[in-house]
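> have a look at this prediction, sequence included:
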Amino acid sequence: MHNLPISIDSQEALARDIGAVSRIGAVPAILRMICDETGMGFAAVARVTDATWTACAVQDDVNFGLKPGGQLELTTTLCFESRAARAAIVIDQFSLDAKYRGHHTPAIYGLESYISVPIVLPNGEYFGNLCAIDARPAKVSDQRVVRMFEVFAQLIAIQLDSEKRQWTTEAQLMNERETANLREQFIAVLGHDLRNPLAAVSATAEILSRKTADPDLLTMGKRLKTTVARMARLIDDVMDFARGRLGSGLSVTRQPVDNLMPQLRAVVDELRDANPARTLTCDLAIDSPVNCDPSRLQQLLSNLLGNALTHGSADKAVSVEAKIEQEHLVLAVTNGGDPLAADYLVRIFEPYWRPPTSAPGGGLGLGLYICKQIVNAHGGTLEVISSQEKGTQFTARLPVA
């Protein structure tokens, strides 16, 4: 028996293909029926590549000696030629066949009858062959027999394709789980390994900013405090982004807030103090309770205002408006300057996207993405319009209940 360890194909890939065939419950019955209908003693489903012939399933009634996983030298088989031609090879009796009576395959294996039909997956990939052999002649060229082989080969191909798609889906799910684990580890690193040293730097900045007797140290302390605040915001943005991607979206804790205006005004005052050269107007008219996460709404307003101050024209005012309209809290931030291009508006809420005109070091491009996630988590909408006459305006609409 020529059962040779000659495979140069990936052992993992071959094992997967053998396993895929073994999971097709109909294969044993198909091979059994082939032997019963043709009178031949050996039938097999073989994986045939351009380098190897490997048995995936066998029905051996003549002690041919080949078992699943066993291999034959590829060039000693007629499946090699069937694969090259992508056509069936059918021989009732080698010794009388005009084309194959002198062929080396029947001489090597002592064969008289032979049939091999390609197994081709729906996407055109050649998997292998459904074949049968015997040392005695057999009437396998009968159209009914050939058609039976073709139907069985198609059935196996369809099942293998389904198995392959399922395996691919499972592999993708595994990759997604691994990615999720990496994200969780990344959040842990940000939350602990970065925040702790940043707190130490912040404490140092606070000490330096109190050195009023030394103007240079005072200036250095204030500059360091500004840098620490910016680093903290970047960490918050990345953590929010990672948390949002891990779950179904950004988490919020909604609660009834009787008067939201002081919390929103605090954000405006903070950014006004940080940008004394800019004109920032504020019109807040929230006259009813709002069911919301107030800290997230502060984050929303801070991100929108920061974006307007960064990208708006320095000689134009930035305005903030908030009001209750038709059972919705409407929060709008507007800045003057050149209008945004239409293709920018389409991508503006994408993570890590920044306009090509953005200055280096201006952030990670997560601020507006997080704004969108905060609004979505409240069941609202966030829209942007931009024109030369009215400037660029972001408008969030959130249900108050």
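Right, received. Where do you want to start? Residues are numbered from 1 along each chain as shown.

> when you work out contacts or count neighbours from here on, use the C-alpha atoms and nothing else.
Will do.

> so residue 320, which state does it fall into?
For residue 320, the assignment made with DSSP: H, G, I helix; E, B strand; the rest coil gives strand.

> neighbours around it, how many?
22 (other CA atoms under 10 Å).

> repeat that for residue 178.
Close neighbours of residue 178, defined as other CA under 10 Å, add up to 12.

> what separation is there between it and residue 171?
Per CA to CA, to the nearest Å, residue 178 is found 11 Å from residue 171.

> okay, now the one to match up with it:
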Amino acid sequence: MVKSVAADLATIARIKAVPAILQVICEMTGMRFAAVARVTEETWTACAVLDRLGFGLDVGGQLDISTTLCHEIRQHQSTVLIDHASQDDEYCNHHTPALYKFESYISVPIFRTDGSFFGTICALDPLPAKLRGSAIEPMIESFARLLSIQMESEEDYQRTEEALLQEREVAELREQFIAVLGHDLRNPLFAITAGAELLKRKVTDEKCLGIIKHILASGARAAQLVEDVLDFARGRLGAGITINIKPCPDLAENLMQVVNEIQRVHPERVIGLHVGNLQSMRCDRERLAQLLSNLVSNAISHGDPHSPVTVNAEIVDNVFEMSVHNLGQPIDAAVHSQLFQPFSRPNSSSPRSGLGLGLYIASQIAKAHGGHMDVVSTAEAGTLFTFRLPLA
């Protein structure tokens, strides 16, 4: 049985109305065998059967198409009605009634919603039945149209289920990727930095200390790259960056600490800081600190090295606003829409470091909180990144 026919059998089997349709047909016509058949150029295949005759045909059973009337129905695509085959001028000498020993017969074509031929709903009985001129024909034709709609709905549902299953499998692979990335990169980095810290406490030679400090700085940078890639994987490949919303009365102190840490790394730069009263904030404190760190580091890297970086964080009209401003070369308007995409960076003549994930991660943290990021950049006013979070 070809795969397409097998799939059609499965589709019909999932339509719960089919057994009831066949039962109604038998009761209304008095005939004792009814079926839904998939009809191709080569085969007649039973998709659903109601057999009160002992005809001997089960679901999946096949007939040679040339021995059936459905071959002709497939060609001229119209209903066939026979009240009394042995007395019918057209069918009294036809091989099909003689082969299958029936007198009464009805077969209605089923078309898919795209107009293609699917098969038939048919019924037969060894005894004659009054079918012509009755309500039987329009009733079964209505059933055929109903089946067509039900098949399309069922096939759409199955495609959706398959797509969902595939997405779940991909999601599992994504989660495995994130787990492996975190485990396989974090562990050796921890071993490297821990070993370097141990050596730092024991070595007194200035040259060796310089090498060890370089190892520690490189390890810290690599660890930050790993964290950025993990956040990218969670935001882009997984379920999104996770946050833990809770009251953060010490948010202001935490943001000040972030700026102070960056200031110690860049003592030559001037970083202005203004933090308002943030005691009423509910947020993920560590994530907002990460967002601010990314924005300030971005301003340090791409701004004018001789101009200050200004940081503001306050609540204005029930909206939390955190902004970072720097002077320097403005961001081209053409790249504004790409700034918060992964692996993108503001244009700058300064050497580029990192993966270009900082602004993307900042925007994902903003989105996870229910806020958004904005940027304004001109040659006169400089560049201003702002995170806004409605507190309502």
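Right, received. Where do you want to start? These numbers come from a predicted model, not from an experiment.

> overlay them and tell me the TM-score.
Laid over one another, the chains give 0.79 as their TM-score (TM-score structural alignment, normalised by the length of structure 2), with 386 aligned residues with a CA RMSD of 3.9 Å.

> so what does residue 100 of structure 2 match up with in structure 1?
Alignment note (TM-score structural alignment): residue 100 of structure 2 maps to residue 109 of structure 1.

> revised request: answer the last question for residue 243 of structure 2.
With TM-score structural alignment as the criterion, residue 243 of structure 2 matches residue 251.

> need the three-state assignment for that match.
Of the three states, residue 251 of structure 1 takes coil under three-state DSSP.

> tell me where structure 1 has strands.
Taking DSSP state E, the strands of structure 1 run over residues 42-48, 53-60, 71-72, 89-91, 113-120, 126-134, 255-257, 280-285, 290-292, 318-325, 328-335, 381-387, 391-399.

> picking that back up, how close does the match of residue 100 of structure 2 get to residue 64 of structure 1?
Per CA to CA, residue 109 of structure 1 is found 9 Å from residue 64 of structure 1.

> top helix in structure 1 by residue count?
helix 143-188 (DSSP state H).

> by how much does that one deviate from structure 2 on average?
In the superposition with structure 2, the aligned residues lie an average of 2.9 Å away from helix 143-188 of structure 1, counting by mean CA distance after the TM-score superposition for structure 1.

> and for stretch 29-37 of structure 1?
Stretch 29-37 of structure 1 sits 2.6 Å off on average (mean CA distance after the TM-score superposition for structure 1).

> what span of structure 2 lines up against that stretch?
Stretch 29-37 of structure 1 covers residues 20-28 of structure 2 once aligned (TM-score structural alignment).

> what does the matching stretch contact?
Around stretch 20-28 of structure 2, the neighbours that count as contacts under CA atoms under 8 Å, 6 or more residues apart in numbering are 31, 32, 33, 34, 35, 49, 50, 123, 136, 140, 143.

> for residue 140 of structure 2, see how far away the one in structure 2 that sits across from residue 392 of structure 1 in the alignment is.
Alignment note (TM-score structural alignment): residue 392 of structure 1 maps to residue 383 of structure 2. Per CA to CA, residue 383 of structure 2 is found 72 Å from residue 140 of structure 2.

> over to residue 13 of structure 2?
19 Å.

> these two: who's more crowded?
Legend: neighbour count by other CA under 10 Å for residue 13 of structure 2 and residue 140, higher for residue 140 (22 against 15).

> would you agree the more buried one is in contact with residue 120?
No. With contact defined as CA atoms under 8 Å, residue 140 of structure 2 does not count as touching residue 120 (10.1 Å).

> overlap in contacts, these two.
Joint contacts of residue 140 of structure 2 and residue 120 (CA under 8 Å, 6+ apart) are residue 108.

> how about the match of stretch 29-37 of structure 1: buried residues?
Using 16 or more other CA atoms under 10 Å as the test for burial, stretch 20-28 of structure 2 gives 21, 22, 23, 25, 26.
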